[in-house]
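**Student:** sequence plus the predicted model coming up.
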Amino acid sequence: MRESLKKLRDPILIQAVIAAALSFSHIHDIADAAGQREWKAWAYPISVDLLMVMAWKMIRTDAKQRGAWFWFGLSLSASLGANVATAGVLDLGNLPVWLRVLVAGWPAVAFLGGAFMVHAQSKQKPAVEDLVDDVEEDQEPDEVEEPEPEEDELVTVAEAHARTGVNIRTARTWVWRGQLPVKGMRGRANLVSLRDVKERMTVGA
């Protein structure tokens, strides 16, 4: 509630409400003077303002939309023209024929503008969805290739010393204690896994 009251105190919002009310009233007066009586006279300012809001919303989404700029300018001209016309420039009791024709034809024009912008927005949505999909694909983490396991090889203690630098006496102690399992025999020499020797070296004696 307090936030709503704060918004009502905003001078920009107050100014916008006053301007909208005056413009709304002027368009109504022109429509009424052009022969559009009762509810029809009130429908005209709603139509003009809605077309302007739709066009402005579309411009904010994509400023390159020339059609949206055209309909925004047209609705703004209609609102501005009504404001000027009710300032004593025209006799509201005897409007010129051309102005009556414009007022009578406005509903068709407004419908055309609204249909155009709705169609343009529906064409934009797939492009936006494709862009979102592309962004999501770019954000997906790259698959990390796991290194292929090193091929194991059976070697003698002396060969393990030559390949890895392990101390021969230390390696034989590991074998004797069962800390380095014997995987085979080559003559009288024990064969151990080269991978086991490397792993054991990282652990220590």
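**Tutor:** Nice, thanks for sending it over. Small disclaimer: the values here were computed from a predicted structure and weren't measured. Residues are numbered from 1 along each chain as shown.

**Student:** every contact and neighbour count from this point should use C-alpha atoms.
**Tutor:** OK.

**Student:** elements contacting the longest helix seen in the chain?
**Tutor:** Taking residue count as the measure and DSSP state H as the definition, the longest helix of the chain comes out as helix 97-139. When contacts are defined as 3 or more CA pairs under 8 Å, 6 or more residues apart in numbering; DSSP states H and E, helix 97-139 sits against helix 39-61, helix 66-84.

**Student:** how about the first one: buried residues?
**Tutor:** Going by neighbour count (16 or more other CA atoms under 10 Å), the buried part of helix 39-61 is 41-45, 47-49, 51-52, 54-56, 58-59.

**Student:** so how far is Trp98 from the residue lying closest to Phe24 once chain neighbours are set aside?
**Tutor:** Using CA to CA, 6 or more residues apart in numbering and skipping residues adjacent in sequence, the residue nearest Phe24 is Pro45, 5.2 Å away. As judged by CA to CA, to the nearest Å, Pro45 and Trp98 stand 19 Å apart.

**Student:** another structure for you, compare them:
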Amino acid sequence: MGRIRPDPVLVQAVIAGALSFAHLHDLAAAAGQDGWKAWAYPISVDLLLVAAWRRLRNDGSSRLAWCWFVIALVASLGANVVTAGFLDLRHPPAWLRFGIAGWPALAFLGGTLLAHTQSAAEAADPGLPAHVTPAPAPVPDPVVAAEPAAKPAELDAGLLPAAEPPTEPSLPAPAPAPVPAALVAHARKVADEHRARTGDPIDTDTLRARLGVPPQLADSIAAQLT
């Protein structure tokens, strides 16, 4: 099991979030929101802040997302400053009570707009479902310009080499026909008789005529007699 190492940035975020949460709770309680309502205010502010930041991160910069991000940030930062002793929370002013009382409706409006307002990419493509980022268009491959064909005048002048005509692939030589051993022995006797009578080795045409066989078979027999 690996050793757990705390992340300083995460620890700092937890501490800052807890302090801001407590300040918002104290401010709501001082403005007359007691019980569970005082705890709901910091949750509402933090959720609106996260929703606006997520919209900025996923869909890019937009006036709507920046507007509600700044509103939630001012609400959170204002609670931190107000609870530092700049106001007498035992006798909160009327504008503070008015702002705390109107915050739920304002947060509901902001959350609804962030959730249901189309981004610029979604508005450009009406068929795209909500909250789906369009895939980037594929980059076309670079087109290589084809070289112009050589003109006959350039070929005649010797500026460009003439294209060689395509050569047909050579076919393999046919395998020699099998020759029976008895026919080879008879052909050898005929060849010996011809040599004894003329003094010269028998040629293929004479051998074919004496044996009465096709030219291909005569070639095969002559190849075995040599």
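**Tutor:** Yes, it's here. Since we're looking at a predicted model, the values are computed, not measured.

**Student:** got the angle between the longest helix of the first structure and helix 39-61?
**Tutor:** Comparing the axes of helix 97-139 of the first structure and helix 39-61 via axes from the mean of the first three to the mean of the last three CA atoms, to 10 degrees yields an angle of 30 degrees.

**Student:** tell me how far helix 97-139 of the first structure lies from the chain's centre.
**Tutor:** The chain centroid and the centroid of helix 97-139 of the first structure are separated by 19 Å, computed with CA atoms, centre = their mean, to the nearest Å.

**Student:** how about stretch 120-140 of the first structure?
**Tutor:** 8 Å.

**Student:** so who does the residue nearest to Phe24 of the first structure touch?
**Tutor:** By CA atoms under 8 Å, 6 or more residues apart in numbering, Pro45 of the first structure lies in contact with Ser23, Phe24, Ser25, Ile27, His28.

**Student:** in TSV: the residues you listed, plus distance to Asp138 of the first structure, secondary structure and neighbour count.
**Tutor:** Formatted as TSV, those follow (distance: CA to CA, whole Å; DSSP: H, G, I helix; E, B strand; the rest coil; neighbours: other CA atoms under 10 Å):
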residue	distance to Asp138 of the first structure	secondary structure	neighbour count
Ser23	49	helix	21
Phe24	49	helix	21
Ser25	53	helix	18
Ile27	51	helix	28
His28	53	helix	24
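
**Student:** with distance to Lys123 of the first structure added, can I get those in TSV?
**Tutor:** Shown next, in TSV, are the contacts of Pro45 of the first structure (distance: CA to CA, whole Å):
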residue	distance to Lys123 of the first structure
Ser23	33
Phe24	32
Ser25	36
Ile27	33
His28	34
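
**Student:** find the nearest non-adjacent residue to Ala30 of the second structure, please.
**Tutor:** Using CA to CA, 6+ apart, the nearest residue to Ala30 of the second structure is Leu89, at 5.7 Å.

**Student:** how about the one you found, what's its match in the first structure?
**Tutor:** Residue mapping for Leu89 of the second structure onto the first structure gives Leu92, with TM-score structural alignment as the criterion.

**Student:** quick check: which element contains the residue located most distally from the centre of the second structure?
**Tutor:** The outermost residue of the second structure, judged by C-alpha distance from the chain's mean C-alpha position using CA atoms, centre = their mean, is Arg197 at 86.8 Å. Taking DSSP states H and E as the definition, one finds Arg197 of the second structure inside helix 181-198.

**Student:** so where is that helix in the first structure?
**Tutor:** Following TM-score structural alignment, helix 181-198 of the second structure has no partner segment in the first structure.

**Student:** for that helix, the distance to its chain's centre please.
**Tutor:** Taking CA atoms, centre = their mean, the mean C-alpha location of helix 181-198 of the second structure is offset from the chain mean by 78 Å.

**Student:** beyond that helix, next helix or strand please.
**Tutor:** Following the chain from helix 181-198 of the second structure toward its C-terminal end, the next helix or strand by DSSP H and E is helix 204-211.

**Student:** who touches that next one?
**Tutor:** Contacts to helix 204-211 of the second structure, defined as CA under 8 Å, 6+ apart, come from residues Ala187, Val190, Ala191, Pro214, Pro215, Ala218, Asp219, Ala222.

**Student:** just the angle between that helix and helix 181-198, please?
**Tutor:** Helix 204-211 of the second structure and helix 181-198 are oriented at 110 degrees to each other (the same axes, to 10 degrees).

**Student:** I'd like to know how many residues surround the equivalent of Phe116 of the first structure over in the second structure.
**Tutor:** In the second structure, the residue paired with Phe116 of the first structure according to TM-score structural alignment is Leu113. Applying other CA atoms under 10 Å, we find 14 other residues in the vicinity of Leu113 of the second structure.

**Student:** just Glu159 of the first structure next, same as before
**Tutor:** Count around Glu159 of the first structure with other CA under 10 Å applied: 16.
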